[in-house]
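Chemist: the following comprises the amino acid sequence and a computationally predicted model.
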Amino acid sequence: MNKIKKITSYELFLPIMCFILVLLINVIKTPTFFEVSIKNGVFYGYIIDVINRASELVILAVGMTLVVASSGGTDISVGAVMSVAAALCCYILAGGQQTINAYQNPYVLGILLALVVGVVCGCFNGFLVAKMKIQPMVATLILFTAGRGIAQLITKGQITYIRVENYKLLGANIPGIPLPTTIFVVVIVVLITNIVLKKTALGLYIQSVGINAKASRLVGLKSSRIIFLTYVFCGLCAGIAGLMASSRIYSADANNIGLNMELDAILAVALGGNSLSGGKFTLLGSVIGAYTIQALTTTLYAMSVSADQLPVYKAIVVVIIVSLQSKEFKKIVRGLKDKKADGRKEEQVA
């Protein structure tokens, strides 16, 4: 058990160092980066903005981590599922059908149905991957392609604006609390997920299935069920992220909500030091990876990089960070250390 903890700590070293490096670049470029001010009882500042804006990505990264760990594949439909969940919730809050609108609390109904549709999408992806044995990239490509079309059907091809004041609270601030609500949602999701993985055998099961699904099946684990559950959870996370994203803009924009966020979620998992082939994973690493990506985005905007050019610079930095975490780079570092050690021994002998 101690050995596992040591390995985990070592794997987290590079993600943490990369995050610190990005923050240092921010401080050099913007000396006031860590300054936090209070206006009208609400915290403002660059660092608050990074933490707040990364909320959806952190939640997606949590779900993506378990999918990658169990199946060795990725769910590229999470951005589209965000759009579907947001579209359904805003459709209900904007009026929807008369029978739905007559419900006593459409706010609660809208949120619940959005989460349910996220779970349903996760069930669909999980069924294709776990039961039908379709490759994860191909299986999730279906909703990746069709998801935004479904959202467009729900919203009738238009941006759906809502007038339910309480819905703003999910993406803004609760009166009397200086921190954005999204931060508390992230803390709750990460804590509950971590507690379930640590206090039950689920984390060990996911790791075992990811390393070798056939061997896990031979020792009595239902590999397909575990993989299915991780995709369901990932769909739920996408539903939560969709609600937060739509609450920020107080509307449902089927074309833009969650756009390209599936790629950032996968990158967050990779930057966190997780194995993309499945097996060993660290939830904290994925969270750090998500905040690193958002800090990097903020840095590039501060450097006057346009939104069109942003993916190019982000890709370059991500390639460098991932390369530093690769096994080959670690072998090179170990080789250099061994050469230095041999050189010192030769000097002592001489």
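Modeler: Perfect, thanks for sending it.
Chemist: contacts and neighbour counts: CA atoms only from here.
Modeler: OK.
Chemist: before we move on, what SS does Gly73 have?
Modeler: coil (DSSP: H, G, I helix; E, B strand; the rest coil).
Chemist: contacting residues around the closest residue to it other than its chain neighbours?
Modeler: Sequence neighbours aside, Pro136 is the residue nearest to Gly73 in space, at 5.3 Å (criterion: Cα to Cα, 6 or more residues apart in numbering). Shown in contact with Pro136 (Cα atoms under 8 Å, 6 or more residues apart in numbering): Ser71, Gly73, Thr74, Asp75, Asn125, Val129.
Chemist: comparison target, given below:
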Amino acid sequence: MEKLKNFTSSSLFLPVVALAALLVFNGIFVEGFFDIQVTEDGRLFGRMIDILTRSSSLVILSLGMTLVIATSGIDISVGAVVAISAAVVCTLIGGRGDGVAETPMLLAMLASVGIGILCGLWNGLLVAKFKIQAVVATLILMTAGRGVAQLLTEGQIITVYYKPFASIAGVIPGMPLPTNVFIALAMVAFVAIVMKKTSIGLFIQSVGINPTAAKYVGINVTMVLFLVYAFSGFCAGVTGLIESSLIRAADANNAGLNMEMDAILAVALGGTLLSGGKFYLGGSVIGAITIQTLTTTLYALGVSADQLPVVKAVAVIAICLIQSRKARVLFEKWKNRGDGAAAAGAKAVNKA
């Protein structure tokens, strides 16, 4: 009973409830939602596998966005950085029809992730050094980023015929799930270990709560902001690799489109307050999976892609209401009333 009480009071309670409610809804109204098929070579197929596969990119983006929001910032440029990263890797590998790479794939991948980090450092420079508001600073790259991607691809969709490139987000023989799922798991594990085993997580929370106080206690606020935005750019660079590998092409117009909004929504749904401070990596991961589950559910019910933003907007409104101070006060009153009733009942039993 005590463990249940602690869980209902934790930050993961609402994200888990939201995901569980979606899964129950799908189990009732979407036929065969939980069905999973296994091919002869051990590969898994099904809607649940599709959710894991498609949510991997959003999970990775949400990791960087969580740390940025924890510093009381925001990064609305990650979608454009995804497009730049995809354009870089596909341009370097080339679209030769003979299936030969113009640049070694490893070098192209490093360049793609590196450009993502540079974009993150640019955002960090504007926020940390020039003291520009985060939403304005990242809006610059959000606006210009797709133009940069268009310049790199010369306004064309570059299709990559080099077969090993598909393995970045494809299925390697002998593996039941696509590679991008394992990449996302590895990044989640890495960030969780770094945040738990080092003081970086505490520094990030301190900067988000009060940067002035953090500076006076010896924390290098500028360096923390640089690292956070650079990591967000790194996550966007990795996502660009995955997204371009999924379609084997670079589409500067559509790569990463609106993914920044989904990442912010995933972080908010996971319990991290947009005002900064304490953050919840596990909640962000659950939030990302919840959003992809919602998207898959709506598609299964016949909702068109044009109508999806309306549903997500409703979800944002609901999250803001749930996270409001008044809602939290009401929840605490309801919980305390329940505890009081339980205590009164136990007292009556003891008297009897």
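Modeler: That came in fine, so what should we check first? Nothing here was measured: the structure is a model prediction, and the numbers come from that model.
Chemist: TM-score for the pair, please.
Modeler: Remark: TM-score between the superposed chains equals 0.91 [TM-score structural alignment, normalised by the length of the first structure]; 337 aligned residues with a Cα RMSD of 2.2 Å.
Chemist: now the residue nearest to Gly73 of the first structure: how far from Val68 of the first structure?
Modeler: To Val68 of the first structure, Pro136 of the first structure is 9 Å away according to Cα to Cα, to the nearest Å.
Chemist: mind listing the shared neighbours of these two?
Modeler: Thr74.
Chemist: and the helix or strand where Gly289 of the first structure lies, what does it pack onto?
Modeler: In this structure, Gly289 of the first structure sits in helix 283-302 according to DSSP states H and E. Counting contacts by 3 or more Cα pairs under 8 Å, 6 or more residues apart in numbering; DSSP states H and E, helix 283-302 of the first structure is packed against helix 2-29, helix 46-53, helix 55-71, helix 261-271, helix 310-324.
Chemist: tabulate those helices (TSV), appending mean neighbour count and distance to Val119 of the first structure.
Modeler: Converted to TSV, these look like this (neighbours: other Cα atoms under 10 Å; distance: least, Cα to Cα, whole Å):
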stretch	mean neighbour count	distance to Val119 of the first structure
helix 2-29	15	30
helix 46-53	19	24
helix 55-71	29	12
helix 261-271	25	17
helix 310-324	14	30
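Chemist: mind putting those helices in TSV, distance to Ile288 of the first structure included?
Modeler: Output for these, formatted as TSV (distance: least, Cα to Cα, whole Å):
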stretch	distance to Ile288 of the first structure
helix 2-29	7
helix 46-53	11
helix 55-71	8
helix 261-271	8
helix 310-324	13
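Chemist: thinking again about what came up before, how much does the helix holding Gly289 of the first structure stray from the second structure?
Modeler: Per the superposition on the second structure, helix 283-302 of the first structure and its aligned residues are separated by 0.5 Å on average (mean Cα distance after the TM-score superposition for the first structure).
Chemist: what does Ser324 of the second structure align to in the first structure?
Modeler: Ser324 of the second structure maps onto Ser326 in the first structure, with residues paired by TM-score structural alignment.
Chemist: so what corresponds to Ile316 of the first structure in the second structure?
Modeler: For Ile316 of the first structure, the aligned position in the second structure is occupied by Val314, per TM-score structural alignment.
Chemist: please enumerate the helices of the stretch 151-300 of the second structure.
Modeler: Under the criterion DSSP state H, counting those that start in this stretch, the stretch 151-300 of the second structure carries helices at the ranges 179-197, 200-209, 211-216, 221-247, 259-269, 281-300.
Chemist: among the ones you listed, which comes closest to Tyr161 of the second structure?
Modeler: Tyr161 of the second structure lies closest to helix 221-247 among the helices of the stretch 151-300 of the second structure, at 10.7 Å (Cα to Cα).
Chemist: in that closest one, what's buried?
Modeler: 221-222, 224-246 (16 or more other Cα atoms under 10 Å).
Chemist: and what of stretch 274-294 of the second structure?
Modeler: 274, 276-294.
Chemist: and that stretch, which stretch of the first structure?
Modeler: The aligned range for stretch 274-294 of the second structure in the first structure is 276-296, by TM-score structural alignment.
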